[in-house]
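# build the 3D model from these lines:
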Amino acid sequence: DTIPIAVRGQAGHHALTNDTHTWWSAVTTGTDMVVEVPFSRWGHFDGIYDPDPNCWMESVTFPGGGILKTSVKHVQFIEGSELFDNKFFGISNMEALGMDPMQRHVLETSYEALHGAGYRKPQLLRSYIAVFTGCTNPEYAYVPHDMGALSGAGASQAITSNRVSFQLGLMGPSTSIDCDLSSAAMAMTLGNSAVSNQNIRRNQSGGTSTAALISGVYFCLTPVMWPRWNAFMNPAGRAFSFDQQANGYVVGEGCLTVVLKPYAEKVEQELVVANEPSVGNMVGWHIVNNGRNAGLAAPSGPMEQEVIAESFRMAGLSPLDVDGMECHAEGSRLSDAVELSACVAVLRRCEGGDKEMLIFGSCKANTGVQREACFMSGFLKVMLNMRYANNPPAIHLKQLNPYFEAGDAAHCINTESMPYRDSRVFHGIGSRGWGGTSINLVCWGAADASIVPVSRPKLFRRSFAYWPADAEKTEEVTSYYLAGSWNNWQPQPMSRGSDGCFTGTVTLGPEGFESFQVWVEGDSRQVLHPDRPNAASGSRALGPDPLDLIQQYHLNWLIDGRALAGRESALTSTQLPQPAELARARDAGEPGDEYQVKLWSGKFQAVAWERRKPAF
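Presented below is the predicted three-dimensional model:
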């Protein structure tokens, strides 16, 4: 009963570019965006950096001085962090001077995302749009800067979200969330709940949040916090996700925003899908905390399994429906192995789990760990993965983490670009915070045919052949069987009539449609089929061919009772019906109706059907 949540707009300020599609292309080609700290940020090599891996223990910092030591010298930076068009948002120069860069960039990406979702400034004023931002206390407070008379709100975590609501005139709930590395994921789940049809307050009030603006932002303005994080960071300067060299992460910067709206709305008890731009959809999510654990920051395998299982249960999916997982995979050897093992245990330790491939990925090897914003990079990566029907490679992967054991489960960590198995995809995304918060979201999307040509199934085209009268007669078939979706494709015999044709009965199931094939003498190696998927009544019967060949192209006949059932025809005098539409109209029925399927056998075979017995 849960309506999916659609991502209607997106924007991001990334390393190398401010265009998310360009950023995704860089990730797809295996670009490493991590660099040494440039002097334009701070003098990192003027007494701060020390190659001794334990130097951070000597650090003693206090306002105005102290000793600051770290063994890490790499970061992923965003160019132009100091730039801001304050006049566009009606902010004075004096106030803009005291604003934290995170507030500036969230304002810009928020309006960019709303603009991409179809909103304009006049529409935003007094609109009930929620604002949730994953962020932490700004590091701007630790950086020497001019603090004018109007800078009081410039370095406040709470104001990061509130300023967006104020400047754009948004009247929905507005708050900032800090759950360490899972901050943006928590903001996303709050946004989903705000616009979901399961939100009782939203349904009763008619919609207090018509949309939600979700952001994740982090800017590394000073290394003052690095001694506290040094034990979790990798002096080698890379996040070796999934690799046996994994020894911590490096910090990255990012500011990313998406606009969430319901995929459909109920209008007079009918679901109506909005004709709006769409990046992708979310169909399930779940949050847990590890509770009492081996340590505050220690991973918990059972809880990670639970959060994955519950999110897919909410989505109504079976484990084998899942095509891929975007892992948290921050570059910790133990945490990465626990996460991978939990995914395999839930999604592939089942019947058929050794055949259906599960693809693992993580963009943190490309971008570093963008602290409170890191979930958003993985999220937008998955959205564009599905749109481009492609999985970017995992870089820096030389030897797999030795603690990860998958057994015979079908899985893949691709080291080069790899397409999905289908044009429509279910993809999971995991996130984990330092304090034990674990979040998993389930996304659904389809390849964009305007970007990526979607391959069509091969059609078996055969013309009629008129045999000469004296041609050798073929061996006569004495029995045919119907095999279809109503009985899990178990063949049931057809009756031979006085006219030499074979007939069978199909009862329409609760979904309102049934698909079927015809098996010669009940043999799955001799299957009659149409020349296209979901063929209509009156189609030619080709074959016989082996079942495994036919299943590759979904060559079935389809009795579709949903065509016009329970409502007036949409055809007008200016819209002439096509033959297939007329055939679908003749199929119109209700669950429980009986249809008689007729096979004309012999040299020229065809299959047709008609409704014989209504359910009521």
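
# please make it C-alpha for all contacts and neighbour counts, starting now.
Will do.

# grab the most central residue of the protein for me.
residue 443 (2.9 Å; Cα atoms, centre = their mean).

# these two touch, right, it and residue 311?
No - checked against Cα atoms under 8 Å, the pair residue 443 and residue 311 is beyond contact range at 10.4 Å.

# common neighbours of the two, please.
Contact criterion Cα atoms under 8 Å, 6 or more residues apart in numbering; residues shared by residue 443 and residue 311: residue 284.

# next SSE downstream of the helix or strand containing residue 339?
Element membership for residue 339 (DSSP states H and E) is helix 333-347. Counting by DSSP H and E, the element after helix 333-347 in chain order, helix or strand, is strand 358-361.

# off-centre distance for that next one?
13 Å (Cα atoms, centre = their mean, to the nearest Å).

# counting contacts, what elements does it pack onto?
strand 324-326, strand 411-413 (3 or more Cα pairs under 8 Å, 6 or more residues apart in numbering; DSSP states H and E).

# now mean neighbour count and distance to residue 1 too, for these, in TSV please.
Shown next, in TSV, are the helices and strands packed on strand 358-361 (neighbours: other Cα atoms under 10 Å; distance: least, Cα to Cα, whole Å):
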stretch	mean neighbour count	distance to residue 1
strand 324-326	24	24
strand 411-413	17	31
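
# as a check, name the ranges of all helices in the protein.
20-28, 93-97, 101-116, 121-124, 157-168, 183-195, 200-205, 226-229, 301-315, 333-347, 364-367, 374-388, 547-551, 579-587 (DSSP state H).

# for residue 559, which of these is the nearest?
Minimum separation from residue 559 across the helices of the chain (Cα to Cα) falls at helix 579-587, 6.3 Å.

# please generate a structure for the following sequence too, so the two can be compared:
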Amino acid sequence: MARSVAGDEDDIVIAGMAVEAPGGVDDVDDFWSALAESRELIGPFPRDREWPLREMFGLGRVEGWASVADAGGFLTGATEFDPRFFGITPREAVAMDPQQRVALRVAWRALEHAGINPTTVEHSEVGCFMGASFTEYGPRVGEVNEHSGYRAVGTALGAVAGRISHCLGLMGPSVTVDTACASSLTAVHQAAAAIRSGECDWALAGGVCVMGSPGAFYEFAKSHALADDGHLRAYSASATGTVWGEGAGVVVLESESRARALGHRIYARLLASRINHNGKGAPIAVPSAHAQEALVRRTIDAAGIDPRLVGLVEGHGTGTPVGDPLELTALCNTYGADARRGPRLGSVKTNVGHAQAAAGMLGLIKVVLCGASGHIVPSLYGNEPSPAVDWSATGLRLATELEPWEAPDGVRYAAVSSFGVAGTNAHAILAMPVLEDTDA
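Next up, the predicted model:
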């Protein structure tokens, strides 16, 4: 089924976005510059979080454990917040999970990016769907301390979306989604469904990850799945594991008819999104190429496009020796099935690390910025492709340089994947109209 370049008034579109990423990146222009310039934003562990760094860096000397490199994708502004701007007392702000703080300010910026004054949306039927996962920030709730009385909301995952809705006065559905690393794409999927069903007029959707503890590094050091040198080399022959990171991203979603009526810029159309699970079989944390391939095929069918039109696939790409080969197999069987032509493949994780619940959103915003500029950015460390698949038999190619992105039918098509450690998989297909190209 062919889709028109003009789109459909019932399409869900992205009308604005905002991002925070490692390396001091706090807006989409900075993010685009970092991606286009092939900058790696991974750096040493922060020294102001009271983490047991000496113990962490010594784990490699403990039997059964792997070493932890002094590297991660950390938000430099994670401890910065102006509570009074958002009507929050300083005492309550200290008790809030930093994920609530970061998500709140990124949501505000997303509205501004869409040309919407955040102070004018109170009492509106606007949804808020945010991906977020576990945190170990602050003292335990079950003890007496100076933050008691604020910790119930301060530690609740539901308050990540709830804070945004409360601050802005949004009265549509407000949901925090936790499907682990698939959380933010799942949030986009649910937000789009809520708009289509009439639950809300439009919505904010995104994800956030600020690590309240170094727990993720301990877990993957024990399972020998961390990069031994602190570099995340997705889909590369030299990949040794993942590197954990932080980040946040929010997009403004609405129907195309609403966007056009209000004069909002249409950055991209969400042609289709789908969610599934790996099912039973391997251990819960082990990905499934079969489930991923089935998900991609269902999403392509729902989008109603020829998969050969997809010019860019933003993969999950964690750099792990188990996950990447399985994902490559699924992608080669779908988007790479025609050996004569296929999309470029990359992962923003090579730049910023694996931002967990926010990872899919950072990848989605990367894709939208590529579409807006008409260029595909390189995926770092892609010059030595993984030997897990026969690259000569597939149309899939790793993106290794900044290159023009052609749009033969007037639209640039892209796909984004995100897979959770608990078995949930998410996939989305986007279309970016060339006719509305401007600087990102």
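
# what's the TM-score here?
For this chain pair, the superposition-based TM-score is 0.90 by TM-score structural alignment, normalised by the length of structure 2; 424 aligned residues with a Cα RMSD of 2.4 Å.

# about what we covered before: the residue nearest to the centre of structure 1 maps to what in structure 2?
Matched by TM-score structural alignment, residue 443 of structure 1 corresponds to residue 430 in structure 2.

# same check on residue 111 of structure 1?
Taking TM-score structural alignment, residue 111 of structure 1 has residue 108 as its aligned residue in structure 2.

# what's near enough to touch the closest residue to residue 196 of structure 1 other than its chain neighbours?
Closest residue to residue 196 of structure 1 apart from its sequence neighbours, by Cα to Cα, 6 or more residues apart in numbering: residue 262 at 6.4 Å. The contact partners of residue 262 of structure 1, taken as Cα under 8 Å, 6+ apart, are 3-6, 195-197, 211.

# narrow those to those in strands?
5-6, 211 (DSSP state E).

# could I get these as a markdown table with neighbour count?
Shown next, in a markdown table, are those (neighbours: other Cα atoms under 10 Å):
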| residue | neighbour count |
| --- | --- |
| 5 | 25 |
| 6 | 26 |
| 211 | 27 |
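
# how far does stretch 307-321 of structure 2 sit from the chain's center?
The answer for stretch 307-321 of structure 2 is 13 Å, by Cα atoms, centre = their mean.

# whereabouts in structure 1 does it align?
Residue span in structure 1 matched to stretch 307-321 of structure 2, by TM-score structural alignment: 319-333.

# list the buried residues of that stretch.
Neighbour-count burial for stretch 319-333 of structure 1, counted by 16 or more other Cα atoms under 10 Å, picks out 319-320, 322-333.

# could you do stretch 105-119 of structure 1 as well?
Buried, per 16+ other Cα under 10 Å, within stretch 105-119 of structure 1: 105-117.

# thinking again about what came up before, what does the residue nearest to residue 196 of structure 1 align to in structure 2?
In structure 2, the residue paired with residue 262 of structure 1 is residue 255, using TM-score structural alignment.

# got it, and residue 343 of structure 1?
Residue correspondence to structure 2 (TM-score structural alignment): residue 343 of structure 1 is matched to residue 331.

# its match reaches residue 293, doesn't it?
Yes - using Cα under 8 Å, residue 331 of structure 2 makes contact with residue 293 at a distance of 6.9 Å.

# could you count how many residues lie near residue 166 of structure 1?
When neighbours are counted by other Cα atoms under 10 Å, residue 166 of structure 1 registers 14.

# quick one: what's aligned to residue 84 of structure 1 in structure 2?
Per TM-score structural alignment, residue 84 of structure 1 is aligned with residue 81.

# residue 598 of structure 1 too?
Using TM-score structural alignment, residue 598 of structure 1 has no partner in structure 2.

# could you measure from the closest residue to residue 598 of structure 1 other than its chain neighbours over to residue 303 of structure 1?
Closest residue to residue 598 of structure 1 apart from its sequence neighbours, by Cα to Cα, 6+ apart: residue 503 at 4.5 Å. Noted for residue 503 of structure 1: a distance of 55 Å to residue 303 of structure 1, by Cα to Cα, to the nearest Å.

# same question, residue 153 of structure 1
From residue 153 of structure 1 over to residue 303 of structure 1 (counting by Cα to Cα), the distance is 38 Å.

# give me the more crowded residue out of those two.
Taking neighbours as other Cα under 10 Å, residue 153 of structure 1 and residue 303 compare with residue 303 leading, 19 against 16.

# give the contact list for the residue mapped onto that one from structure 2.
In structure 2, the residue paired with residue 303 of structure 1 according to TM-score structural alignment is residue 291. Going by Cα under 8 Å, 6+ apart, residue 291 of structure 2 touches 276-279.

# same check, this time on residue 161 of structure 1
103, 131-133, 174-176.

# between these, which is closest to residue 266 of structure 1?
Closest to residue 266 of structure 1 out of the contacts of residue 161 of structure 1 is residue 131 (23.9 Å), distances taken as Cα to Cα.

# quick one: the corresponding residue of structure 2 for the closest one and residue 25 of structure 2, what's the gap?
Per TM-score structural alignment, the equivalent position to residue 131 of structure 1 in structure 2 is residue 128. According to Cα to Cα, residue 128 of structure 2 stands 23 Å off from residue 25 of structure 2.

# again with residue 440 of structure 2
Residue 440 of structure 2 is 15 Å from residue 25 of structure 2, by Cα to Cα.

# more neighbours, those two?
The residue with more neighbours, out of residue 440 of structure 2 and residue 25, is residue 25; 20 against 14, by other Cα under 10 Å.

# which residue, other than its chain neighbours, is closest to the more buried one?
residue 31 (5.9 Å).
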